[in-house]
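> Sequence plus the predicted model coming up.
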Amino acid sequence: MPKARRPGSSTPQGAIEGAAPGSAFAPPIERGRGIASRMGGARAEPHRRQGLFPCEAEVARRLSQAPAEWAAKAIVLERHGLPKIDPVMGGRFWPAVQAFWNRRYGLSRVEASGLDGTENLDAL
């Protein structure tokens, strides 16, 4: 529920202008603007859970991990090639994350097929 505003002020009653964000005296964070939404928490916008650059909570969900555990694991896995969070897009490029896991489990190796005999180009 929004706090009442002081007459003639844009700051909610009980809030102090210039107070540190998150402190007891700061104005409440607008919906969709808090750190939880930027990091993909429970209030994340729906588009942050879809597409090529999902939020970290969605990456954790897709990999069957708890978000808190995933944060620690991601730091270690980045040292082994897990794509880092793109600073412009704000998420990991999902096809690259999938490619990382495919490489890690040997599913991305392209092997040349064996020779099956000599080619006869006059056959057609």
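Sure thing, it's come through. Numbering: from 1, shown residues only.

> contacts, neighbours, all on C-alpha from now
Will do.

> in which helix or strand would I find residue 73?
Residue 73 belongs to helix 67-78 when assigned by DSSP states H and E.

> Over to residue 100?
helix 94-104.

> Identify each buried residue in the helix holding residue 73, please.
Within helix 67-78, the residues that count as buried by 16 or more other CA atoms under 10 Å are 67, 70, 74.

> ok, structure two:
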Amino acid sequence: MSDASPRTEAKAATLFVSDAQLAAVLGIGEDKARTIFRTLERDGFPARDPIFGRRYFPAVRAFLDRRAGLGVHSAPLPLAPDGPENWGDDNAN
């Protein structure tokens, strides 16, 4: 059973956030956030949803993760095996 109240759980699951909430999560002031958000929107930063008037937080998170190099394709692909590994043991098969 969770120690969190239903109100806390609902807040943690908020999908659409205001720019003020987003600025607080990012640790920047609201004035600076407005400038940053406008600039990043040119690069694909999620705009405010026309119905909710807020930004979809999972999309914001995905954008920032990609920008920080944490996207799906950011990790190098594993190399194809070229044979059994020999970790310095000359007697390995």
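That came in fine, so what should we check first? None of these values were measured; they are calculated from a predicted model.

> Just give the TM-score of the two.
After superposition, the two chains reach a TM-score (TM-score structural alignment, normalised by the length of structure 2) of 0.65; 72 aligned residues with a CA RMSD of 2.3 Å.

> that older thread, how big's the offset between the helix holding residue 73 of structure 1 and structure 2?
Helix 67-78 of structure 1 differs from its equivalent in structure 2 by a mean of 0.9 Å after superposition (mean CA distance after the TM-score superposition for structure 1).

> relative orientation of that helix and helix 94-104 in degrees?
If you take axes from the mean of the first three to the mean of the last three CA atoms, to 10 degrees, helix 67-78 of structure 1 sits at 70 degrees to helix 94-104.

> Helix 67-78 of structure 1 corresponds to what range in structure 2?
Counting by TM-score structural alignment, helix 67-78 of structure 1 lines up with residues 30-41 of structure 2.

> Any idea which residue is closest to the centre of structure 2?
Ranked by distance to the mean C-alpha position of structure 2 (CA atoms, centre = their mean), the top residue is residue 61 at 3.1 Å.

> any idea what that residue aligns with in structure 1?
In structure 1, residue 61 of structure 2 lands on residue 98 (TM-score structural alignment).

> returning to what we had before: the residue nearest to the centre of structure 2 and residue 70 of structure 2, how far apart?
11 Å (CA to CA, to the nearest Å).
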